[in-house]
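**Q** any chance you can model this:
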Amino acid sequence: MGLTGVTARAYVTNLGSGNVYVFNTANNALIGIIEVDDGPYGAAVTPDGLRVFVTTIVNGTVNVISTATNTVIDTIPIGFFPGELVITPDGTRAYAVLIGEDAVAVIDTEENTVSDKIPVRDGPNSIAVTPDGTRVYVSHFGDDFVSVIDTETNTVVDSVTVGTFPAGIAITPDGTRAYVINSGDETVSVIQLDDNTVTGPPIPVGFDPRQIAMTTDGTRAYVTNFRDDTVTVIDTVNNQPVDTIPVLDGPIGAAVTPDGTRVYITNANANSVTVISTADNKVIETSGVGADPNFVAISPPILE
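**A** The predicted structure follows:
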């Protein structure tokens, strides 16, 4: 691979075809297809941009990908039905939801081993980490709560009641609020993180919302609405929806580029990725990927 510049990359997990597509976000060009274990699902990039961690729900593993070579360099057995995962801001640990065990696995990213498993409430779904790395927030599709994990002790220290069937979570860059999708209510709840209480009325979004991504300046959130093939844009200053963007069939995953200019959306039923400009909330490109794409993770700028 030639050294052509420094660009961020988008890593798209394709649940149905067992691979990860890699895009150069500067021009949306496909630059690699990585074969992984069966059922790739969640994905997260280390803060230094050197590795991508991908959960595989069929094999119960996490595949570790080198971004230098776009190949799998390690496989970590993790547990039953692993879902989403996040990596702490210091890059030392990954926290992965184990849907089949009602637990969160903690991975030592230096040794690539599971160092702990944290019991949580029923049906853990989505997961997010605060910018200072001290707390992890886990939504529970099974019981309408969000669990709060202290990363120093790896124990649950609080639970927050939200709406029905909570799914995706995004935390503002300043660490003051968490935005939690309530799939059953077609709303988003806002949690004030200093006291873990819900603030303000729920924010209405589209039909069957799944995931949420926050812009780098924290002023807007993008919510994928699986059943009506749209993305809702939320103004986080006023906590109101301000736009609805049509995309392709079955949008699920969402991620924002490091410069905040674009949002990548996976369309699970259309086997594609849609790129949205945050300047005007218009679709600027759609690219084909593998079968049933679910999540997308975007790296910091990497030397190509």
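**Q** going by C-alpha atoms from here, please, whenever you check contacts or count neighbours.
**A** Will do.
**Q** report the buried residues of stretch 16-27.
**A** 16-25 (16 or more other Cα atoms under 10 Å).
**Q** again with stretch 239-259
**A** Buried, per 16+ other Cα under 10 Å, within stretch 239-259: 239-241, 244-245, 247-258.
**Q** please give me the structure for this one as well, since I'd like to look at both together:
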Amino acid sequence: MIKFKMIFIVFLLSGVLLAGCSSGSNAVEESKPVSGDAQQAEGNKEEAEEKTEVQYYYTANEKGSISKIDAADNSIVTTIEVEGSAHNVQASPDGKLIGATVVPGMGGHDGHGEVSAKAVFYSVESDELVQEVEVGNHPAHIVFTEDGKYAVVTNSEDNTASVINMDSFNVTDTVETGKGPHGFRISSDSKRAYIANMGEDTVSVINLETMKEEKRIKVGIAPVTTGVTSDGKILVAALNGENALAVVDLDTDKVDKIPVGTGPAQVYIDETGQFAYVANQGTEEAPSSSVTVIDLALKKAIVEIETGKGSHGVVTSPDNKRVYVTNMFEDTVSIIDKEQNKVIDTIEVKGVPNGISITD
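**A** Down below sits the predicted model:
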């Protein structure tokens, strides 16, 4: 997949922009000495529990790979090679799968040929490919519903979203959106997807029960991605064309705009719903290198954190202690301490890291 700013230019020129009580007898039995076999069994149980607690974050790399990184020590565990350009990656709610969008390699192919784009799904445990699913042209982002029933993919060139049933891995619905659908998030009740339409100034609200677009909310120029609070009251959208974050009251659709850095790309709302983190990418010729932190209650930026060149993807950890940011133009990931609001580590990730996600 071509770099983000190239996507923006292509779409701009073409008009298609781009979650007991124990009895006394039991107490006596628990006080008995434990046999060697029982101790071994208990040790195996504890070891298995420790294994399930391993947490990974993943980056989608545009040059054709997905990096799996151990969140404990920020070491790259595996590099999964893909056929094409990986743009976005997302962990399933149960932590068992990683889904990614893949665009065919661009050599001799103008993005409109017969080669199919796809969503790919890998096992978190084994790193093995579980399934490939053909979707629409130029797939952008993939997001799972919190109930695990669906994965939704935006097709930027088709102005649609593909809905994949996760039981069958079949595309069961194709929903029309605005122009250039790109990044999005799904409400915590799994009922609605809020899709940023880069080719216009709107966010499409998709009802995942009726599989229809309910409405479009005007938010501002070239929205790239969205976020929605867990209570479903606040929607945010990164406005690449205005260097701002749109904050939308979903009861009234009233929009407030908060200035951020240059060329904002992704936005992510933390676990508390208090802060939104906006990655400022800029362009390859004039890259930005920061993340703007927005207090959603105050509706203002409280700090700008220096990261790396071309900050694009952003996600916060489930324990709300870290922020992970991909820096496209220097092939790195910045790890931010949320309490200190500063980068505490930077790791190298080859292949132009773009989207990012973390397992629960």
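**Q** for the two chains, what TM-score is obtained?
**A** Here the TM-score for the pair of chains, by TM-score structural alignment, normalised by the length of structure 1, is 0.94; 296 aligned residues with a Cα RMSD of 1.3 Å.
**Q** thinking again about what came up before, let's have the buried residues of stretch 16-27 of structure 1 in a markdown table, adding distance to Ser139 of structure 1 and secondary structure.
**A** Output for these, formatted as a markdown table (distance: Cα to Cα, whole Å; DSSP: H, G, I helix; E, B strand; the rest coil):
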| residue | distance to Ser139 of structure 1 | secondary structure |
| --- | --- | --- |
| Gly16 | 24 | coil |
| Ser17 | 27 | coil |
| Gly18 | 26 | coil |
| Asn19 | 26 | strand |
| Val20 | 25 | strand |
| Tyr21 | 27 | strand |
| Val22 | 28 | strand |
| Phe23 | 29 | strand |
| Asn24 | 31 | strand |
| Thr25 | 29 | coil |
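**Q** count the residues that sit near the aligned residue in structure 2 for Pro77 of structure 1.
**A** Matched by TM-score structural alignment, Pro77 of structure 1 corresponds to Glu134 in structure 2. Glu134 of structure 2 has 18 neighbouring residues, counting by other Cα atoms under 10 Å.
**Q** any idea how far the closest residue to Glu134 of structure 2 other than its chain neighbours is from Thr262 of structure 2?
**A** Using Cα to Cα, 6 or more residues apart in numbering and skipping residues adjacent in sequence, the residue nearest Glu134 of structure 2 is Lys118, 4.3 Å away. For Lys118 of structure 2, the distance to Thr262 of structure 2 (Cα to Cα, to the nearest Å) stands at 31 Å.
**Q** reformat the buried residues of stretch 16-27 of structure 1 as TSV; add distance to Pro131 of structure 1.
**A** TSV is the format used below for these (distance: Cα to Cα, whole Å):
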residue	distance to Pro131 of structure 1
Gly16	32
Ser17	33
Gly18	31
Asn19	30
Val20	27
Tyr21	27
Val22	26
Phe23	26
Asn24	26
Thr25	24
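**Q** tell me the one of the residues you listed nearest Arg93 of structure 1?
**A** Comparing those against Arg93 of structure 1 with Cα to Cα places Val20 closest, at 21.9 Å.
**Q** now do the same contact list for the closest one.
**A** Neighbouring residues of Val20 of structure 1 by Cα atoms under 8 Å, 6 or more residues apart in numbering: 11-14, 33-36, 40, 290.
**Q** what lines up with it in structure 2?
**A** By TM-score structural alignment, Val20 of structure 1 lines up with Ile66.
**Q** could you do Pro119 of structure 1 as well?
**A** Aligned partner of Pro119 of structure 1 by TM-score structural alignment: Glu176.
**Q** give me the neighbour count for that match.
**A** Applying other Cα under 10 Å, I find that Glu176 of structure 2 has 19 neighbouring residues.
**Q** over to the one 5 residues further on?
**A** Using other Cα under 10 Å, the number of residues around Pro181 of structure 2 comes to 35.
**Q** now the strands for the stretch 51-200 of structure 2?
**A** 56-61, 65-70, 75-81, 85-91, 97-103, 118-123, 129-134, 139-144, 150-155, 160-165, 170-176, 181-186, 192-197 (DSSP state E, counting those that start in this stretch).
**Q** chain center to the second one: distance?
**A** Average the C-alpha atoms of strand 65-70 of structure 2, do the same for its chain, and the two points are 14 Å apart (Cα atoms, centre = their mean, to the nearest Å).
**Q** could you check the angle that strand makes with strand 56-61?
**A** 160 degrees (axes from the mean of the first three to the mean of the last three Cα atoms, to 10 degrees).
**Q** the fourth one now?
**A** If you take the same axes, to 10 degrees, strand 85-91 of structure 2 sits at 160 degrees to strand 56-61.
**Q** structure 1: matching residues for strand 85-91 of structure 2?
**A** Residue span in structure 1 matched to strand 85-91 of structure 2, by TM-score structural alignment: 39-45.
**Q** contacts only, for Ile34 of structure 1.
**A** With Cα under 8 Å, 6+ apart, Ile34 of structure 1 has these contacts: 19-22, 70-72.
**Q** 7 Å instead?
**A** By Cα atoms under 7 Å, 6 or more residues apart in numbering, the residues touching Ile34 of structure 1 are 19-21, 70-71.
**Q** tell me which of the residues you listed you also see in structure 2.
**A** Using both residues aligned by TM-score structural alignment, their matches' Cα atoms under 7 Å, structure 2 keeps these contacts from these: 19-21.
**Q** I'd like those residues written out as TSV, with distance to Asn294 of structure 1 added.
**A** Output for the kept ones among the contacts of Ile34 of structure 1, formatted as TSV (distance: Cα to Cα, whole Å):
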residue	distance to Asn294 of structure 1
Asn19	11
Val20	10
Tyr21	12
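**Q** of these, closest to Val180 of structure 1?
**A** Val20 (26.5 Å).
**Q** related to what we said a few turns ago, list the contacts of the nearest residue to the match of Pro119 of structure 1 once chain neighbours are set aside.
**A** Excluding the flanking residues, the one nearest Glu176 of structure 2 by Cα to Cα, 6+ apart is Thr160, at 4.4 Å. Shown in contact with Thr160 of structure 2 (Cα under 7 Å, 6+ apart): 154, 174-177.
**Q** a markdown table please, covering the residues you listed and showing distance to Glu330 of structure 2.
**A** Output for these, formatted as a markdown table (distance: Cα to Cα, whole Å):
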| residue | distance to Glu330 of structure 2 |
| --- | --- |
| Thr154 | 27 |
| Thr174 | 36 |
| Val175 | 36 |
| Glu176 | 36 |
| Thr177 | 33 |
